[in-house]
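[1] Structure of the sequence below:
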Amino acid sequence: MKRGVIVVGSVLVGAVVGLFVSSAHAADAPGGQSIANSNACMGCHAVDRKLVGPSFQQIAAKYKGDAQAPAKLASKVKNGGSGVWGMIPMPAHQSMSDADIRTVVDWVLKGAPSK
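    I've put the predicted structure just below:
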């Protein structure tokens, strides 16, 4: 019987440690990346390669030095758009808050860093 308690205790300790490790990794990810992951952005975009849409690094390179880029990209995320990167339209993300959009856009314009 005591052996069962030890195993259960080990499993519980393992689960608790795993929870803290997962939380630590989530805390290491930039806010923009976390928001992008939770709003289906990664279904069409990747950090470093083209998928359906351009990579986040391609977007950062295209808009580097453009003072209007944050506003342009925030509007494109919120309202959708097409024609800049090809014929496939980007859908609107009107359910995303303006604050979340700004966070993602700022992260993308920095080149989508992992930390």
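[2] Only C-alpha atoms from now on, for both contacts and neighbour counts.
    Will do.
[3] Check which residues of stretch 30-38 are buried.
    Residues Pro30, Gly31, Gly32, Gln33, Ser34, Ile35, Ala36 are the ones in stretch 30-38 that count as buried (16 or more other CA atoms under 10 Å).
[4] same thing with stretch 107-115?
    Buried, per 16+ other CA under 10 Å, within stretch 107-115: Trp107, Val108, Leu109, Gly111, Ala112.
[5] ditto for stretch 45-57
    Buried-residue list, stretch 45-57, by 16+ other CA under 10 Å: His45, Ala46, Val47, Val52, Gly53, Pro54, Ser55, Phe56, Gln57.
[6] Here is a second sequence; please produce its structure as well for comparison:
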Amino acid sequence: MKRDVAVFAATLTLGVAASAFVSTAHADDAPRGRMVANANACMGCHAVDRKLVGPSFQQIAAKYKGDVQAPAKLSRKVKEGGSGVWGMIPMPAHQSMSDADIRTVVDWVLAGAPSK
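    Okay, here's the model as predicted:
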């Protein structure tokens, strides 16, 4: 009986360790820009491929394609908020986001919000 309990405990421990590895592997597959966007409520108003409250990330990428000033413009827009470019609904300021996190999201968006 003790041996059965020990084998069960070892099997359970390996199973938990394996599932933790699998969920970490999936998290590592997601682009850092998407993870930062999720963590900062960006996905509440934006989706990758369809308009929600604001434009999709793919629409933003298309609009700013080839604009060398786009990273700076969009970083400032995320930090300060604003309205008028995509309609009258304002985007709130995200002043608590670090400049590095903003740039990570902006770079991901300008790359077309790829899934990998």
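[7] on that earlier part again, which of the buried residues of stretch 45-57 of structure 1 fall in helices?
    Residues of these located in helices (DSSP state H): Phe56, Gln57.
[8] farthest pair in the buried residues of stretch 45-57 of structure 1?
    By the measure CA to CA, the buried residues of stretch 45-57 of structure 1 have their two most distant members at Val52 and Gln57, which lie 14.3 Å apart.
[9] Determine the longest helix present in structure 1.
    Across structure 1, the longest stretch assigned as helix under DSSP H is helix 2-28.
[10] Excluding chain neighbours, what is closest to Glu80 of structure 2?
    Spatial nearest neighbour of Glu80 of structure 2, excluding adjacent residues (CA to CA, 6 or more residues apart in numbering): Ala93 at 4.5 Å.
[11] any idea whether the one you found is helix, strand or coil?
    For Ala93 of structure 2, the assignment made with DSSP: H, G, I helix; E, B strand; the rest coil gives coil.
[12] What separation is there between it and Leu74 of structure 2?
    Per CA to CA, to the nearest Å, Ala93 of structure 2 is found 12 Å from Leu74 of structure 2.
[13] who touches the helix or strand hosting Asp107 of structure 2?
    Using DSSP states H and E, Asp107 of structure 2 sits within helix 99-110. With contacts defined as CA atoms under 8 Å, 6 or more residues apart in numbering, helix 99-110 of structure 2 is touched by 31-34, 36-37, 57-58, 60-62, 64-65, 71, 74-75, 78-79, 114.
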